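Student: Predicted coordinates and the sequence they were generated for:
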Amino acid sequence: MTTVTAVPAVGRPAHRDPNVLRWLGAYASSMVGDNVFYLALSWAAVRAGSPAEAGVVVSVSALPRAVLMLGGGVVADRFGPRRVVIGSDTVRCVAVLAVAALLFLAHPGLWPLAALALLFGAVDAVFVPAVGALPARITGTDQLTRVQGMRGLANRFASVVGAPLGGLGIALGGAATAFGLAGALIAISVPLLVSVRIRELPRRDAVEQTGVPEGTGGPGQAPSGAVAAEAVPAGPDAAATAAVPSAGTVPPVATVPLAPTAPDTLDAVTVPAAPDAVTVPAPASRPGRAAWHDLRAGLAYLRHHRVLGPLVLAIALGDLGFVAPLNIGLTLLADQRGWGASGMGWVLAGFGVGAGAVSMLLAVRGRLPRAGLVTGCACVAGAVAVGALGQAPALPVAVGIALLIGLLTGLSGALCGALLQTQGDPAYLGRVISVASLVSLGIAPLSMPFAAAAIGVWGVGPVYAVSAAVCGLGGVVVLAFPALRRAELPR
């Protein structure tokens, strides 16, 4: 069982906390390794098969990621995000190094590449929720916005450094060398993660794990609802939707633990309660319970949460509208405008600079007031900028618009991540983040072929306009739900 120790004293900024910096180093090293890996995979697949076969190998990892992502959230919550991230990086490292050795010794064709892509997708399904849930366990809630900014900087660093490193590896020794470099970078993250100290869950999460409410009311102590006789703990902003017995039904019961200090070893007994009593929350995740029950409890918790539910919907809409225009759409836009590959690179650079600037701002500042309102406004403004990019007549204009898109979407994305971290209970964060990541990593990429086909029929401008409208709906959702619109980040 993972040893739990307290993180450094509350009040230390995250960018000066050695514990957070060890986590950041591990995350950055793993992400750079990912970028090198995917470049090596593409290169090796193209050299071993036809372009169509290479495309299948590169994209095959999306399938297990989409199918298993929700289950990955359950695994992260059940076994702890730190343990899951360490295990995931270990598996990925061993698999990549094994394929590198195989390519050094022989020319096996496409089958090991396809198997590796499938394995990577399956491991990502548990890695992504665990990575998202880990920051809440290593620092205080008042530092989570700053951590999101630092994570954004790490992502920008990985995208800028990963491709040149992968190209260097391929130039020096082919795909095998590049795979070996990717495995070494992922391996660096493992000892750093082992040294990261995990803080104890906040009191509200301890309540959920034991099933014993601390009091009879107040934020975080009342259940938000029940699903199939399971009561789901509510977050601080969840609606109070405790079931009221109808005529002729059995009065509700309250659970009383036989031994509060050992909730995982003794079952609870039930005693009759007053007619207006509410059901005591069930544990957030226990090894003795079926994973399916944990998944249902997590989905119910998310559905009844007045902030997280609409926030995840807004994230899904934003990703659905954003992925295609900034990937396949940008390639076709550059081709139709005659900007070429270099022009597309400049547009992507503008986007990266904007997103990186926002990440730096949040990493230094640590908090923005009126986070919910700012998120909604940034989503709407970013959607307008996405639509404008499809109408850009010249490359300098497109680069300027891309810079604005990076600023606005980087701001809204970082704030959405910070709100997920601070509004959700850490005991449920793996499942919450798995739902939020399902669309962006599993479903949204599947929209790219349809977007490309639509651009071939109607042109770039109309497809960008429709994508912008979908993005804008995400901002409308944020502004339309009062609890989310008024959400604030901890001071």
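Tutor: Done, it's in.

Student: rest of the way, CA atoms for contacts and neighbours
Tutor: Will do.

Student: count of residues packed around the residue nearest to G288 when sequence neighbours are not counted?
Tutor: The shortest distance from G288 to any non-neighbouring residue, by C-alpha to C-alpha, 6 or more residues apart in numbering, is to D264 (8.0 Å). D264: 15 surrounding residues under other C-alpha atoms under 10 Å.

Student: Just to be sure, D264 is in a strand?
Tutor: No. D264: not assigned to a strand; according to DSSP: H, G, I helix; E, B strand; the rest coil it is coil.

Student: Second structure for comparison follows:
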Amino acid sequence: MATTLPGETPVTAGPAHRDGNVLRWVGAYTASMVGDQMYYIALSWAAVSAGTPAQAGLVMTASAVPRALLMLAGGVIADRFGPRRVVIVSDTVRCAAVLAVASLLFLTEPGLWPLAALAVVFGTVDAVFVPAVGALPARVTSRDQLARVQGMRGLAVRVAGVVGAPLGGLGVALGGAATAFALAGLLIAVSVPLLIGVRVRDLPPDDTPPATAAAKAPAGARAELRDGLRHIRRHRVLAPLVLAIALGDLGFVGPLNVGLTLLADERGWGATGMGWVLAGFGTGAGLASLLLVVRGRLPHAGYAVAGTILPGAAAMGYLAYAPGVVAAVGTALLVGLLVGLSGAVCGALLQTQSEPAYLGRVSSAASLVSLGLAPLSMPVAAAAIGAWGTGPVFVTSAVVCGLGGVVALCFPGLREAVLPG
């Protein structure tokens, strides 16, 4: 079958947090994400060392363009060849590319071009990797465990954020960017044997994409993409859900990244204060993921999406007016808890509502804004803050984010959706 590897066996159902198959997948994902964090630290350090700040900025954003342009096509590839195979190949390519640049930096000082090329390779591979990762949970566990798996995935992201950056900094301190790149590549490599050991369930016969020669032709790929977008557009839950996710991400990414830095500078919190605010957000998001792992089932998931997005957006708008660092940290913790919970629930709904054969394409559409387009909005957010200040921009972003909750309330299919458990 085109979507499975030889020797794959059926997946046995069981509680996700005690399922060795799920734990192997979570371990592989965690190793890959920690390696990603280390890679970004190494890339930024190497780019700043080799060029001007403006040139370093271009290198750091070079991955966003191919990721945005190719994300939807990546979803087609994930569905056609199977998410497990695609993730294994993606991590192998990323590992090889990072280790190649590490070797080059150990031997010589090549300048910015190899770093820019590495960023483009990462962005291109991410366009395939992200939809495949989004499609994989439904193939490694039973439907009633998908909410827990999304919570475990969220915890993996938080662990990577806490552990990856310090490890990357340690690598730079020990041996420069080359050492940090080498450690990142080796950590990404850890994910490959773990992924090989993960068993995936076959698709039901009616859900299996055609594996004919015609389907593998370019026209077939375009038809598969149109078919996937049609599946989303006609679905009473997926269509408003993807719209709600897009609005939430579009309103959230700018303030959390460049906006928070400028806010900390404006309010005199300094780097330490900004770090505490980020820690508050990360703690809240981690608690949200842990809550979903423990709870597992949400009988009113659609209402939970609206009930977390709307107050989370309001809290984000208030962050620009927090009277001090302590209040800002508490607000950020609340934002992380609410937005993290809404994101995990939205991810679980994507998994449970999509037909299995369409999950890669559904994941690519849902991820297009957050990982493809929203990062490109950060310079716009910075320019807007320069023109109007942090308060109006944070409030405007909160309104855009809150519209996702309004969408969840206005569409009955999404409003009444449930998560099995």
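Tutor: Alright, I've got the coordinates. Nothing here was measured: the structure is a model prediction, and the numbers come from that model.

Student: if we can go back for a sec, I'd guessed the residue nearest to G288 of structure 1 sits against P257; true?
Tutor: No. Between D264 of structure 1 and P257 there is no contact under C-alpha atoms under 8 Å: 10.3 Å.

Student: rewinding a little: ok now do the residue nearest to G288 of structure 1, which residues does it touch?
Tutor: 210, 286, 288 (C-alpha atoms under 8 Å, 6 or more residues apart in numbering).

Student: Would you check how far apart the closest residue to the second one other than its chain neighbours and A178 of structure 1 are?
Tutor: In other words, R286 of structure 1. Distances taken as C-alpha to C-alpha, 6+ apart place R78 nearest to R286 of structure 1, at 6.5 Å, with adjacent residues excluded. Counting by C-alpha to C-alpha, to the nearest Å, the gap from R78 of structure 1 to A178 of structure 1 is 35 Å.

Student: how far apart are the longest helix that structure 2 contains and its match in structure 1?
Tutor: Assignment by DSSP state H gives helix 146-196 as the longest helix of structure 2. Overlaying structure 1 shows helix 146-196 of structure 2 at a mean distance of 0.4 Å from the equivalent residues (mean C-alpha distance after the TM-score superposition for structure 1).

Student: Where does that helix end up in structure 1?
Tutor: Alignment note (TM-score structural alignment): helix 146-196 of structure 2 is matched to residues 144-194 of structure 1.

Student: circling back: I'd say the residue nearest to R286 of structure 1 and R289 touch.
Tutor: No. Counting by C-alpha under 8 Å, R78 of structure 1 does not reach R289; the two are 9.9 Å apart.

Student: So which of these two has more stuff around it?
Tutor: R78 (21 against 11).

Student: Aligned to the more buried one, what sits in structure 2?
Tutor: R78 of structure 1 maps onto R80 in structure 2 when the alignment is built from TM-score structural alignment.

Student: What helix or strand is that match located in?
Tutor: In the assignment (DSSP states H and E), R80 of structure 2 maps to helix 64-81.

Student: ok, then the element right after that helix?
Tutor: Next element after helix 64-81 of structure 2 (DSSP H and E): helix 83-107.

Student: what is the orientation angle of that next one with helix 146-196?
Tutor: Per axes from the mean of the first three to the mean of the last three C-alpha atoms, to 10 degrees, the angle that helix 83-107 of structure 2 makes with helix 146-196 is 60 degrees.

Student: how far apart are helix 83-107 of structure 2 and its match in structure 1?
Tutor: Helix 83-107 of structure 2 sits 0.4 Å off on average (mean C-alpha distance after the TM-score superposition for structure 1).
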